[in-house]
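missing the sequence, but the structure's below:
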């Protein structure tokens, strides 16, 4: 649950999906059962996601749609502008289920100003239901928590991070879970760079599943909401078929790699201010 609203446990990510094919592949994802679409202003495909959701014919209330304020617009005024532009791109949907701050850039003043813009948009426009953050380090989370407690307003409903067995971010996940914040995992398939790892292949053979399905199952059993991305129909379908098997404790333990090797940008570690 996010602020009283249900969030589907597997989302469909559209990072780096070209705008000209976004509508088609998002429609396919919705057709095969996804009910959660994760976009961002930075991806430049918000309008196409909205178009797909409308064309799907599925009741709007059944679909959870996310967007994000870009890292380059982390100040009060810039975030207000970005939020309004995202609302405009998603106007056919009526509202955005979740709006995140994409990364902890802009320094303290910029981060807190952007959060204030989110809180105001949530309260005043009725177009944003829930708010949260992405790629925030512990220091940024503590900073925001203090601001909220001191009257800044709002509630961190979701934290979105690159998370998989080779980048577990256990400290951040624990911080979020202790506060009842939903943890979303982007790049849960490690951008297909680890599919031949022996530890993963052993589980593939044991369960007669694909590497992607094993990784998504790991994420689900950790209590996360994974956001797999694919533009290939067969893989879109495959990534949704993860509810008919379970990894044992031994299986899960075998994926404790102890490796910290993000495949994406890493503002969690690199943004210090």
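Sure, I can see it. Because the structure is predicted, anything quoted here is derived from the model rather than measured. Residues are numbered from 1 along each chain as shown.

From now on I want contacts and neighbour counts done on CA atoms only, so please keep to that.
OK.

can you pull out the strands in the stretch 1-150 of the chain?
12-13, 36-38, 64-69, 96-101, 128-134 (DSSP state E, counting those that start in this stretch).

Output the ones you listed as JSON lines; include the columns distance to residue 145 and mean neighbour count.
Converted to JSON lines, those look like this (distance: least, Cα to Cα, whole Å; neighbours: other Cα atoms under 10 Å):
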{"stretch": "strand 12-13", "distance to residue 145": "27", "mean neighbour count": "24"}
{"stretch": "strand 36-38", "distance to residue 145": "24", "mean neighbour count": "23"}
{"stretch": "strand 64-69", "distance to residue 145": "19", "mean neighbour count": "24"}
{"stretch": "strand 96-101", "distance to residue 145": "14", "mean neighbour count": "25"}
{"stretch": "strand 128-134", "distance to residue 145": "12", "mean neighbour count": "23"}
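
Next up, a structure to set beside the first:
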């Protein structure tokens, strides 16, 4: 008995997926939004604007000329209508039909009947409409386009990893307070020392310096403290001060940028200090 109950649930899942229950109203048809001229005697239906797609070009709506089955549970009446128009004042589950068809479905109605059930004939769905994911099993298997978007969302954390690595590398080259004070005193007395504003272009070019193809060639410069981590003024090279008070600058690792360290300038003041 339990097996039969499960089988019954599977059997009714297809029509329920595209079933709606709303109000039935009537209108005077004319030039429909699907580009056809309709009359009162036509078995046509106007669907809510919340379900009809492509409002900028209604004639190209993919649901035009598709059919729905309308059922009145009070009278037991069933009829088929063709989608040819858009109902701008309808809620998402409501439908609007010509008065002749309204009188067939709800002969005792007064212009609006609640609880009218309707489904798409053949199980088709409204593309891009709310609840579009409630499609039949066959349609679900034919629309794997959802998978790439979820895969792209899962890939976001890995794309952020280079940024985390940059922050770790930056923390490793921050100079000691004594070295920072020495750099500040020299920059204030030397006319050729880089100003604070010079750091802004270097920081602004962070993304460009992170590209492996833009890394500069190695170069050498003088320094003042043995063992000190030294960065070039533009933040693209890094090296360690040797016992000879010189440093061999080389490109920073791909994807990182040397910032906040001692900015070496090969000028006479530094050479004089080394002597």
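Happy to help now that I have it. This is a predicted model, so every value here is computed, not measured.

Now the TM-score, please.
After superposition, the two chains reach a TM-score (TM-score structural alignment, normalised by the length of structure 1) of 0.18; 86 aligned residues with a Cα RMSD of 6.3 Å.

can you tell me the helix or strand for the residue lying closest to residue 117 of structure 2 once chain neighbours are set aside?
Leaving aside its chain neighbours, residue 117 of structure 2 sits nearest to residue 21 (4.4 Å; criterion: Cα to Cα, 6 or more residues apart in numbering). When secondary structure is defined by DSSP states H and E, residue 21 of structure 2 falls within strand 19-27.

tell me which strands and helices the next helix or strand after that strand is in contact with?
Taking DSSP H and E as the definition, the helix or strand that follows strand 19-27 of structure 2 towards the C-terminus is strand 44-48. Under the contact definition 3 or more Cα pairs under 8 Å, 6 or more residues apart in numbering; DSSP states H and E, strand 44-48 of structure 2 sits against strand 77-87, strand 95-98.

thought residue 68 of structure 2 was touching residue 81?
Yes - under the criterion of Cα atoms under 8 Å, residue 68 of structure 2 is in contact with residue 81, at a separation of 5.6 Å.

if we can go back for a sec, would you confirm that the residue nearest to residue 117 of structure 2 contacts residue 95?
No - contact criterion Cα under 8 Å: residue 21 of structure 2 and residue 95 do not qualify, at 9.5 Å.

I'd like the distance between the residue nearest to residue 117 of structure 2 and residue 4 of structure 2.
Distance, residue 21 of structure 2 to residue 4 of structure 2, by Cα to Cα, to the nearest Å: 28 Å.

who has more neighbours, those two?
Higher neighbour count among residue 21 of structure 2 and residue 4: residue 21, with 18 against 9, using other Cα atoms under 10 Å.

Report the separation between that one and residue 99 of structure 2.
Distance check for residue 21 of structure 2 against residue 99 of structure 2: by Cα to Cα, it reads 20 Å.

Also residue 84 of structure 2?
When residue 84 of structure 2 is compared with residue 99 of structure 2 (using Cα to Cα), they lie 15 Å apart.

More neighbours: these two, which one.
The residue with the greater number of neighbours, taking residue 84 of structure 2 and residue 99 and applying other Cα under 10 Å, is residue 84; the counts read 27 against 18.

Touching, that one and residue 45? I think so.
Yes - using Cα under 8 Å as the test, residue 84 of structure 2 is close enough to residue 45 to be in contact (6.2 Å).

Start from the N-terminal end of the stretch 1-150 of structure 1 and give the helices.
Secondary structure of the stretch 1-150 of structure 1 by DSSP state H, counting those that start in this stretch: the helices cover 19-31, 46-55, 76-89, 107-124, 138-147.

Check which residues of the third one are buried.
When you say that, I think you mean helix 76-89 of structure 1. 76, 78-80, 82-83, 86-89 (16 or more other Cα atoms under 10 Å).

quick one, that helix and strand 96-101 angle?
Inter-element angle recorded for helix 76-89 of structure 1 and strand 96-101: 150 degrees (by axes from the mean of the first three to the mean of the last three Cα atoms, to 10 degrees).
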